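Asks: Got a sequence here, can you model it:
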Amino acid sequence: MIKHYQKFILGGLALTAVALNAYIAVPNDPVFNNLDTSVSPGTDFFKYANGGWLKRNPIPAAYSSWGIGNVVSEELRDRLKKINEDALAANASKGTITQKIGDFYFTGLDTVNIEKRGIDPLKEQLALIDEANDINGVLNAAAVLTTTGTRNMIGSRVGQDAKNSSKMMLQLGQAGLGLPNRDYYFKTDARTTKIRTDYTTNHLPAMLKISGYNDDQAKAGAESVYKIEKFLADSSRKLEKLRDPYANYHKMTIAQLNALTPDINWNTVFRSLELKSVDSVIVGQPEYYRALNTALKTFPASDWKAYLRWKLISSYASYLNNAADAESFRFSGKVISGRKEQLPRWKRVLDTENGLMGEALGFLFVKEYFPVTAKQRYTDMVEAIRQAYREHIAKLDWMSPETKQKALVKLNGIHPKVGYPDKWKDFSTLLMDRESYAGNVMRARHWAYMVNINKLGKPVDHTEWGMTPQTYNASYSPSNNEITLPAAQFTIPGVKDSEIDDAVAYGYVAASTIGHEITHGFDDEGRLFDAKGNLKTWWTPTDSVKFTKRANMLADQFSSYVVLDSLHVNGKATLGENIADLGGIVLGIDAFKKTKQYKDGKPINGLTPMQRFFLGYAIGWLGQERDEALANQILTDVHAPGFLRVNGPFSDVPEFYEAFHIKKGDRMWLAPDKRVKIW
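Replies: Here you go, the predicted model:
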């Protein structure tokens, strides 16, 4: 260990001299073991913190990216595999969770039956499409397909009214595209052009042929599909424009909606969507639905049949025969994401099962893998972050007392969901058998659809979770003013929770997860919602101007980062996440400063407590992406690439400069007047 310590010092990190007899050596150290000391922390902190791990862990062929989330997912899959194999062998009574899990897993692995059935599981839906000979028939087919999870030009769901969070309402948003988003139809750079060419000349014809078309029909159908999609894309909003909750809120009566789209009878469409008692709807992007109305008149029924056939086959390709599955992966996996090969089938089946009935798996998962002590540790950490936020608000020099008071009310009202639900979903009405994999997926999708639409007109269920306990992610809900922190999100692979020191835990969890999610309640979008989750003005106009000025500085900072080729980060689209990252870090620092470890100041493996905090945060974004996936992320994702979620906000934080002796001339150094401070 002394040998490693000497190498660590020589690697260019300026540390306070530590006597060897005061040196604490920890072998299973998740931050020390990841270091690349050939990189100076002032040059590229992300590579310094994570470079050792990245060199040892190249991206596997079956993945478009590889990082800590993947490693956690691999551990979780192994655990879920055991749960499924036990269910498979249990011969459980019909209707039990064990029977449903076992039967789903059985059909997913039964490739002989899947291949034998071909596209037969879709025959009823294909027949419905074939009968669509006019606008009403097209809309009816699209609506029915929606109920079993085939996404198409109707983008409907039931969710909370942004201006009355106690009410569940029908929402309509832009939809209908086959490429990842509208920019793929119009950007002319070589990378995007190549993807678009493959889509139109190879992928669409191949999938339509698999759906039952002959060569001529498939070629003509592909042209029809692309014409419709490009027409809809032209009236679809850009990524950054979708982040303005006021601009994407248009409440209408059904009469007003019918007037917006005079060729669409929405009362009839809603019946096909199995909706009851719809008196009003929130339309996110009215111009999209005006364009859809025009498209329904402009393009003949034969074009729409090809479009709906394509939507159906693409939605179910992964659950059908090898021809459909392989072509779907070739385009989505290889061309879009840069993956070289598919995951093993059992992993794909588990991932599908997790998406469809993950909470049923989660119930079994947490009993075995998430101890009560861990739940309590992170529940306490939420309160430590909340207290740090209170103190930050009190000290703000740019916010008025009036807005501060309301901000504290909102902060105190944030409800944390930690680890797993107190009330679990009821899967008793979900039917599973051993007949058909695609059939099981279809029933599960319809079950989930009915769960969603049956919320219409009912009180909001604040006990419901939007994530499963085994999900490596977290979230903030503006309408509920709550954060959701699944059990898996606290996991550092290969290290027991009891072995993680507070410095690392406060960086990895308190800053990058808890502080991040709480700050979302006060980012450029979340701040527009009040303590009860309603879209409502509660800031003074002067405070809003001051906030926006600071937020724009952060947007400009991130827009200056070049990621790949000529692709820059979209600072406006990623602004909410970047505000949350910066807020989480400064809150995590102040919460950590109150811990015994920080006050004792004892280094571990030559790293001071504050250095370990920053390294712990960096673990949260440990990973690397293929160029294809990175390009796709820049165009479609509101999150900046992981390495910039470390290097970007750290350059704004004074404690980072102090901990690692960052000086003028270092690449990580920002001039003091350029450093952003919001919360």
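Asks: Every contact and neighbour count from this point should use C-alpha atoms.
Replies: Fine.
Asks: Helix or strand next in line after the helix or strand encompassing Met553, which one?
Replies: Following DSSP states H and E, one finds Met553 within helix 541-559. Next along the chain after helix 541-559, taking DSSP H and E as the criterion, comes strand 562-564.
Asks: What residues of the helix holding Met553 count as buried?
Replies: Residues of helix 541-559 classed as buried by neighbour count (16 or more other CA atoms under 10 Å): Asp543, Ser544, Phe547, Arg550, Ala551, Asn552, Met553, Leu554, Ala555, Gln557, Phe558, Ser559.
Asks: Let's compare: structure for the following, please.
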Amino acid sequence: MDPTAEPCQNFYQYACGGWLNRHVIPETSSRYSIFDILRDELEIILKGVLETPGSEDREAFRKAKTLYRSCMNESFIEQRDSLPLLEVLRVAGGWPVASTDWNITKEPNWSLEERLSLLNSRFNSRILIDMSVWHDDQDSSRNIIYIDQPGLGMPSRDYYFNDGNYQRVREAYLQYMITIAKMIREDLKISKDNVLVEEEMKTVLEFETDIANATAPVEERHDVTLLYNKMTIAKLQERFELNGFNWTLFIQGVMSSVNIEINSDEEVVVHGVPYLQELKAILSSYSASTIQNYLVWRLVLDRVSGLSRRFKDARVNYRKAF
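Replies: Predicted coordinates:
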């Protein structure tokens, strides 16, 4: 605390000023708190555990140590470079901004519900629509499917609208998107076209900004009782048809990965009603290629930190902007 500060004038300085005066955010971090200190101390202990050989280790310990060694094998990671990411792009249906021939006429099997269910079940990426299974808030003896507004590429919706430091982060985020797209095009031996990449990724950011604008702020979502809207999938389809979006197909696509059959009578809880009410108009305003660009970008965003050094370096300026 900073007892010299007047709490009625600046409560934050009064409550946290002592910490701010005694600590500097390290160059490698975008934040610094007591929890970050505890995490750093724990990682040192964990590093020692994972690097200590043990012939009597349980199977789970051996697997953890094998995974750790594979992640620490820098030469192997550098050697593979972008190959793991290129495989993800292939499975996800391609990245239009890093393709010479992606268009909806050549993708007759492309459908939004199938793309979203694949990303959810295969990659645990809940993009555009957050679908998950959890205890029913009003009946803890059963599990139920929840439909909610999604997370965003940046930490919160504030970064998409406010000026000042938020604008600096937003600009760094866009540059990050452009840089990675250019790198992937280069690896795929696609001719350089900086103008195309910049225009495409600016449109992707505009799309994500519209998505962010449709989401409800955190402060409006504290009362889960008000968020709770139970209905059948048939009713969900009736209320939120999203330009022909097949909710049963989407939900079944996710649940088939655990061999569970879903029909239109299945009950779900919708937490993101205001968001879903806005989503139809947003989807109508953008092309399939822009939507696919965004879906794949979010996949890429989650995986850059596990790639080679040049990808991590591209991430540095974006992280520093925080």
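Asks: Drop the TM-score for these two in here.
Replies: The TM-score (TM-score structural alignment, normalised by the length of structure 2) is 0.79; 294 aligned residues with a CA RMSD of 3.1 Å.
Asks: coming back round to it: corresponding residues in structure 2 for the helix holding Met553 of structure 1?
Replies: Per TM-score structural alignment, helix 541-559 of structure 1 has no counterpart in structure 2.
Asks: If you count contacts, what does that helix end up packed against?
Replies: Judged by 3 or more CA pairs under 8 Å, 6 or more residues apart in numbering; DSSP states H and E, helix 541-559 of structure 1 is in contact with helix 575-592.
Asks: again, only this time at 10 Å
Replies: helix 401-413, strand 567-568, helix 575-592, helix 642-650 (3 or more CA pairs under 10 Å, 6 or more residues apart in numbering; DSSP states H and E).
Asks: Would you reformat the ones you listed as TSV and include distance to Tyr598 of structure 1 and mean neighbour count?
Replies: Below are these laid out as TSV (distance: least, CA to CA, whole Å; neighbours: other CA atoms under 10 Å):
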stretch	distance to Tyr598 of structure 1	mean neighbour count
helix 401-413	26	16
strand 567-568	38	16
helix 575-592	7	26
helix 642-650	19	22
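Asks: Now that we have the ones you listed, can you turn them into a markdown table and tack on distance to Asn258 of structure 1?
Replies: Listed next are these as a markdown table, based on distance: least, CA to CA, whole Å:
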| stretch | distance to Asn258 of structure 1 |
| --- | --- |
| helix 401-413 | 38 |
| strand 567-568 | 41 |
| helix 575-592 | 35 |
| helix 642-650 | 44 |
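Asks: Nearest to Ala503 of structure 1 among these would be which one?
Replies: Set against Ala503 of structure 1 and scored by CA to CA, those come closest in helix 575-592, at 6.9 Å.
Asks: so the helix or strand following the closest one aligns onto which residues of structure 2?
Replies: Proceeding N to C from helix 575-592 of structure 1, the next assigned helix or strand is helix 596-600, under DSSP H and E. No residues of structure 2 are matched to helix 596-600 of structure 1 when aligned by TM-score structural alignment.
Asks: likewise stretch 503-514 of structure 1?
Replies: Mapped onto structure 2 using TM-score structural alignment, stretch 503-514 of structure 1 covers no residues at all.
Asks: cool, and stretch 302-311 of structure 1?
Replies: The aligned range for stretch 302-311 of structure 1 in structure 2 is 289-298, by TM-score structural alignment.
Asks: mean deviation (superposed) between that stretch and structure 1, please.
Replies: In this overlay with structure 1, the average offset of stretch 289-298 of structure 2 from its partner residues is 1.3 Å by mean CA distance after the TM-score superposition for structure 1.
Asks: Can you give the contact residues for that stretch?
Replies: Applying CA atoms under 10 Å, 6 or more residues apart in numbering, the contact partners of stretch 289-298 of structure 2 are 88-89, 92-98, 102-104, 110-112, 115-116, 119, 125-128, 152-153, 177, 180-181, 200-201, 203-208, 283, 287-288, 300, 303.
Asks: Now which of those residues would you call buried?
Replies: Buried subset of these (neighbour count, 16+ other CA under 10 Å): 88-89, 92-98, 102, 112, 115-116, 119, 125-128, 152-153, 177, 180-181, 200-201, 203-205, 207-208, 283, 288, 300.
Asks: which residues of structure 2 fall in helices?
Replies: 11-22, 34-51, 59-72, 74-80, 83-91, 112-123, 165-187, 194-214, 224-227, 233-239, 247-255, 273-284, 288-303, 309-321 (DSSP state H).
Asks: Quick one: list the elements packing against the fifth one.
Replies: This points to helix 83-91 of structure 2. Packed next to helix 83-91 of structure 2, using 3+ CA pairs under 10 Å, 6+ apart, are helix 112-123, helix 165-187, helix 288-303.
Asks: got the angle between the first one and helix 247-255?
Replies: It refers to helix 112-123 of structure 2. Angle of helix 112-123 of structure 2 versus helix 247-255, following axes from the mean of the first three to the mean of the last three CA atoms, to 10 degrees, is 10 degrees.
Asks: Which other helices and strands does helix 112-123 of structure 2 contact?
Replies: Where contact means 3+ CA pairs under 10 Å, 6+ apart, helix 112-123 of structure 2 is packed against helix 83-91, strand 130-136, helix 247-255, helix 288-303.
Asks: Could you figure out how far that helix is turned away from helix 288-303?
Replies: Using the same axes, to 10 degrees: helix 112-123 of structure 2 against helix 288-303 is 10 degrees.
Asks: now swap in the second one and tell me
Replies: Put simply, helix 165-187 of structure 2 runs at 100 degrees to helix 288-303, going by the same axes, to 10 degrees.
Asks: chain center to helix 165-187 of structure 2, what's the gap?
Replies: Relative to its chain's centre, helix 165-187 of structure 2 lies at 15 Å (CA atoms, centre = their mean, to the nearest Å).
Asks: And it, what does it pack against?
Replies: Against helix 165-187 of structure 2 (3+ CA pairs under 10 Å, 6+ apart) you get helix 83-91, helix 194-214, helix 288-303, helix 309-321.
Asks: which of these is buried the deepest?
Replies: Mean neighbour count (mean count of other CA atoms under 10 Å) peaks for helix 288-303 among these, with a mean of 19.
Asks: Neighbours of the closest residue in space to Leu88 of structure 1 that isn't next to it in sequence, how many?
Replies: In space, Leu88 of structure 1 comes closest to Gly102 once its chain neighbours are excluded; the distance is 4.1 Å by CA to CA, 6 or more residues apart in numbering. A count of nearby residues for Gly102 of structure 1, using other CA atoms under 10 Å, gives 24.
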